[in-house]
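Novice: need a 3D model of the sequence below.
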Amino acid sequence: MKVTVLGAGVTGITSAWFLRQAGHEVTVIDRQPGAGLETSFANGGQISVSHAEPWANPGAPLKVLKWLMREDAPLLFRLRPDLNQWLWGLDFLRQCTPGRTRHNIKQMVNLGLYSRATLQKLRADTGMDYQQKTEGILHFYTSEKEFADAQGPAAVMREYGCELEMKTPDECVAIEPALAASRSKIVGGSMTPSDESGDAHAFTRQLAALCAAQGVEFLYNTRIVGARKEGDQLRSIQIASTEGVVSDISADAYVMCLGSYSPQWARLLGQSLRIYPAKGYSVTLPVTNEAASYSVSLTDDEYKLVFSRLGNRLRIAGTAELDGYNTDLNLVRCEAIVRRVRELFPDMSDGRNARYWTGLRPATPSNVPYIGRSKTSNLFLNTGHGTLGWTHSCGSGAAIADIVSGLTPQVDFAFTGLSGRHKPISLGKPATFQA
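Specialist: You can find the predicted model right below:
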């Protein structure tokens, strides 16, 4: 089949790779001049199965109220006269029950385990090097309450197969000696030895190059401006180049990997996706004091920050700001990250030469992404991964390739639009490209 992938972020590129491996003719469309230049560009870098507790959990509503007026809050709802934001927020509250939280943790762990294993096989098969580190991820806690609250979700994660070991403060420092400067603040931690980290942007660019070598066609600097639907099938999409040339492109199947912009495009087809942009921030610092710099990937659970070592760079990322499609860089939130870094690692960096970045992460209220068939029979979804797009990219890419091919994915997950045995799409007339 001819398959068009909409979006060249990390999930779009992994989708393209696995679709091509399945024998399909693949075209990728993106408005940027290259792969991985938006949400995948400077994220936290973690392949974190252990990051499976959703934002929507029983303790979240009180935290959100407490953080509502704090400009540097880890999760900030910047209330707007935006119906989509309010509907998203109501659904978020509905997901905060113990039963739904447990269900969502199961989905995240299952997909995360499958995705991590798929990434490891892909890396072994291709020899890719994206400054990956495989020493695991250490979650540390500086609040007794946060550490106590983490025990329940950790037990659920272990029940579903996530290897997660609770650690004492001294054990945390033994795993990452750079935490010695903060030993008095740490009350405990957890270690997931099989988790990883790496440069998501480097991975995406390399995999895109491998896709091109396998015959995948890339249409960069290309915007999607319209669509033509007949019955329950998408027949063609209208695209425009940066020079303003408009043309139609047709395919047998389409895979939507448009991140935070997926709802806007789906709305053109009369469909609703409960995805809202959660603006995240990252700070990248050069390694200036090797002895005081961390090497193991870390998660500061109280402040919702992740730390990754990318060669001679230190990447710290986190926080979520629900403020529509505003992509302005908020220096207050960036400086709050640097302040926390200096508090934890006082001798690691003075904050000079910091590179700030912000990007929109496509968040669902449950944190569970849309992977599967849409209401339009030949349009498939691989979007809504929130903060875990890098973690789940290989697994969701492999799964969507199976679904498009009419196969059953190898992972137990609540796929969108699938009930019972999956059937292949029915093909109409051969796909054509109009210049």
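
Novice: rest of the way, CA atoms for contacts and neighbours
Specialist: Noted.

Novice: buried ones in the longest helix anywhere in the chain?
Specialist: Ranked by residue count, the top helix of the chain under DSSP state H comes out as helix 98-126. Buried residues in helix 98-126, counted by 16 or more other C-alpha atoms under 10 Å: 100-102, 104-116, 118-119.

Novice: and what of stretch 196-209?
Specialist: Buried positions in stretch 196-209, judged by neighbour count with 16+ other C-alpha under 10 Å: 196-208.

Novice: out of those, which one sits closest to residue 382?
Specialist: Among those, residue 204 lies closest to residue 382 (C-alpha to C-alpha), at 15.8 Å.

Novice: what about the buried residues of stretch 196-209, which are in helices?
Specialist: Within the buried residues of stretch 196-209, residues falling in helices by DSSP H are 200-208.

Novice: and those as TSV, adding distance to residue 405?
Specialist: Below are these laid out as TSV (distance: C-alpha to C-alpha, whole Å):
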residue	distance to residue 405
200	27
201	28
202	28
203	25
204	23
205	25
206	25
207	21
208	21
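
Novice: farthest-separated two in those?
Specialist: Pairwise distances across those (C-alpha to C-alpha) peak at 12.1 Å, for the pair 200 and 208.

Novice: all strands of the stretch 1-150 of the chain, in order?
Specialist: In the stretch 1-150 of the chain, the strands defined using DSSP state E, counting those that start in this stretch lie at 2-6, 25-29, 46-47, 75-77, 137-141.

Novice: before we go on, could you also do this sequence so I can check it against the first one:
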Amino acid sequence: MSHVAVIGAGITGITSAYILNSLGYQVTVLDQHLYAAMETSYANGGQLSACNAEVWNTQATVKKGLKWMSKKDAPLLLNPSFSLQKYSWLFEFLRHIPAYETNTVETVRLALLAREKMFEIAETEGFEFDLVKKGILHIFHNETDFHHAHLVNQLLNRAQLERYAVTPEEMRQIEPALTGTYAGGFYTPGDATGDIHKFCRGLSQVCAQKGVKFLYGVEVVDFVHPQQGIELIYQASAENMHAEPQDRVHLQTDAIVVCGGVSSYAISRMLGDHIQVYPVKGYSITVQLNDTESQQQAPWVSLLDESAKIVSSRLGLMRLRVAGTAEFNGYNRDIRADRIQPLINWVNQNFQLSTAQVVPWAGLRPMMPNMMPVVSRGKRRGVYYHTGHGHLGWTLSAATAVMLGALIEQDLPV
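Specialist: Presented below is the predicted three-dimensional model:
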């Protein structure tokens, strides 16, 4: 039986392990943290959102980004300090503006495939992750944004996404908890939400029961390519307090899959490749719905606010997840109060519920300059990449994991 090592236990790594195991491969998953899904897959917006598959490569995004540079609470924030990785990424981002329509249509296609696969996994494996199938409502506060949204919607419909315009009255019928003033909205009934962290933990347990081996608290430090297979070298990570960091372990594999999120950039360089992932920080709050009134007033239908660039997802009776913003500031993981406050303000503006208790979080989205996920072979034999999903890792991973499995099957017999 061929042995595949998967580097990373976030959403892309866990779905990769699940698919590869189902194909008959022996799978080992390695992660620097002590548990699955402790970085970007920990507390994202929760949306399985084909409706949010529009790529960002537009002139309008660039103009807004430049306008917002002086506003600390802007939806998109760019630290102008020089970084070769950052500015080369931005140059490539601009270069992919002509591919906006093609890449958006392809992302929608992947999202629809992933949605079907995700529902299949949920039904087959039966673990709980607060899955809510009530669709996603895209809300607009002004006529200008709503008019532009009709043009975007034509593109999404062309990609076979069921998404249609709704009036403010229809919006409140779909989600009675809304209390703001709106120009209109778009509703995608087939989209859903769920807790990505609970999903990854649940699916990792399923994988372990099926024979997948998990090595937590380890850091990959080197690779050796003998005549057959790949030798992966790892040691205890800084989080692993029960092991000696200097002790290096050699793991013989037939192939490796890099699912390292924002670490994929550095790992790819170790392997002689250049995967141009850049960390784009996003923030979220988890509102604790501790009183009956807040539980009744919090929305169950997932929302996407165009002007604020904020999304919300109901995670069971007791939690409302609210997420947004994009910050180009390197590998900085600091949780800034001036970036969290707009999320709290948004809740207070749109709903009648208590924000007395919120849990803030920040994570680094692994984004490629063309906003497309990477499912590819490396230069060296037996090296594969499944990374770079950006803000759509939860939305796309189930489909791209299947693509990865098909790619490895072409090269490596089980």
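
Novice: can I get the buried residues of stretch 196-209 of structure 1 in JSON lines including distance to residue 272 of structure 1?
Specialist: What follows is the buried residues of stretch 196-209 of structure 1, written out as JSON lines (distance: C-alpha to C-alpha, whole Å):
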{"residue": "196", "distance to residue 272 of structure 1": "34"}
{"residue": "197", "distance to residue 272 of structure 1": "33"}
{"residue": "198", "distance to residue 272 of structure 1": "33"}
{"residue": "199", "distance to residue 272 of structure 1": "32"}
{"residue": "200", "distance to residue 272 of structure 1": "29"}
{"residue": "201", "distance to residue 272 of structure 1": "29"}
{"residue": "202", "distance to residue 272 of structure 1": "33"}
{"residue": "203", "distance to residue 272 of structure 1": "31"}
{"residue": "204", "distance to residue 272 of structure 1": "28"}
{"residue": "205", "distance to residue 272 of structure 1": "31"}
{"residue": "206", "distance to residue 272 of structure 1": "33"}
{"residue": "207", "distance to residue 272 of structure 1": "31"}
{"residue": "208", "distance to residue 272 of structure 1": "30"}
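
Novice: helices along structure 1, start to end?
Specialist: For structure 1, the helices defined by DSSP H cover 10-21, 60-67, 83-94, 98-126, 144-159, 169-175, 200-213, 262-268, 331-344, 389-404.

Novice: how about CSV for the ones you listed, with distance to residue 324 of structure 1 added?
Specialist: Formatted as CSV, these follow (distance: least, C-alpha to C-alpha, whole Å):
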stretch, distance to residue 324 of structure 1
helix 10-21, 22
helix 60-67, 17
helix 83-94, 8
helix 98-126, 24
helix 144-159, 29
helix 169-175, 38
helix 200-213, 24
helix 262-268, 12
helix 331-344, 16
helix 389-404, 19
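
Novice: closest to residue 377 of structure 1 out of those?
Specialist: helix 389-404 (10.4 Å).

Novice: tell me what the closest one is packed against?
Specialist: helix 10-21, strand 46-47, helix 98-126, strand 370-373, strand 379-383 (3 or more C-alpha pairs under 8 Å, 6 or more residues apart in numbering; DSSP states H and E).

Novice: the residue nearest to residue 168 of structure 2 when sequence neighbours are not counted and residue 137 of structure 2, how far apart?
Specialist: Leaving aside its chain neighbours, residue 168 of structure 2 sits nearest to residue 184 (5.0 Å; criterion: C-alpha to C-alpha, 6 or more residues apart in numbering). Taking C-alpha to C-alpha, to the nearest Å as the measure, residue 184 of structure 2 falls 10 Å from residue 137 of structure 2.

Novice: higher neighbour count, these two?
Specialist: More neighbours surround residue 137 than the other of residue 184 of structure 2 and residue 137, with 27 against 21 (other C-alpha atoms under 10 Å).

Novice: quick one: contacts for the more buried one?
Specialist: Residue 137 of structure 2 is in contact with 171, 185-188, 301-304, counting by C-alpha atoms under 8 Å, 6 or more residues apart in numbering.

Novice: if we go to structure 1, which of the residues you listed are intact?
Specialist: Among the contacts of residue 137 of structure 2, the contacts conserved in structure 1 (both residues aligned by TM-score structural alignment, their matches' C-alpha atoms under 8 Å) are 171, 185-188, 301-304.

Novice: circling back: need the helices and strands packed on helix 389-404 of structure 1 in CSV (columns: distance to residue 257 of structure 1).
Specialist: Listed next are these as CSV, based on distance: least, C-alpha to C-alpha, whole Å:
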stretch, distance to residue 257 of structure 1
helix 10-21, 5
strand 46-47, 19
helix 98-126, 17
strand 370-373, 10
strand 379-383, 5
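
Novice: nearest residue to residue 177 of structure 1 other than its sequence neighbours?
Specialist: Closest to residue 177 of structure 1 by C-alpha to C-alpha, 6+ apart is residue 294, at 7.5 Å.

Novice: can you find the partner of the one you found in structure 2?
Specialist: When structure 2 is aligned by TM-score structural alignment, the residue opposite residue 294 of structure 1 is residue 299.

Novice: repeat for residue 255 of structure 1
Specialist: Aligned partner of residue 255 of structure 1 by TM-score structural alignment: residue 257.

Novice: wait, isn't its match in contact with residue 3?
Specialist: No - the criterion here is C-alpha atoms under 8 Å, and residue 257 of structure 2 misses it with residue 3 at 11.1 Å.
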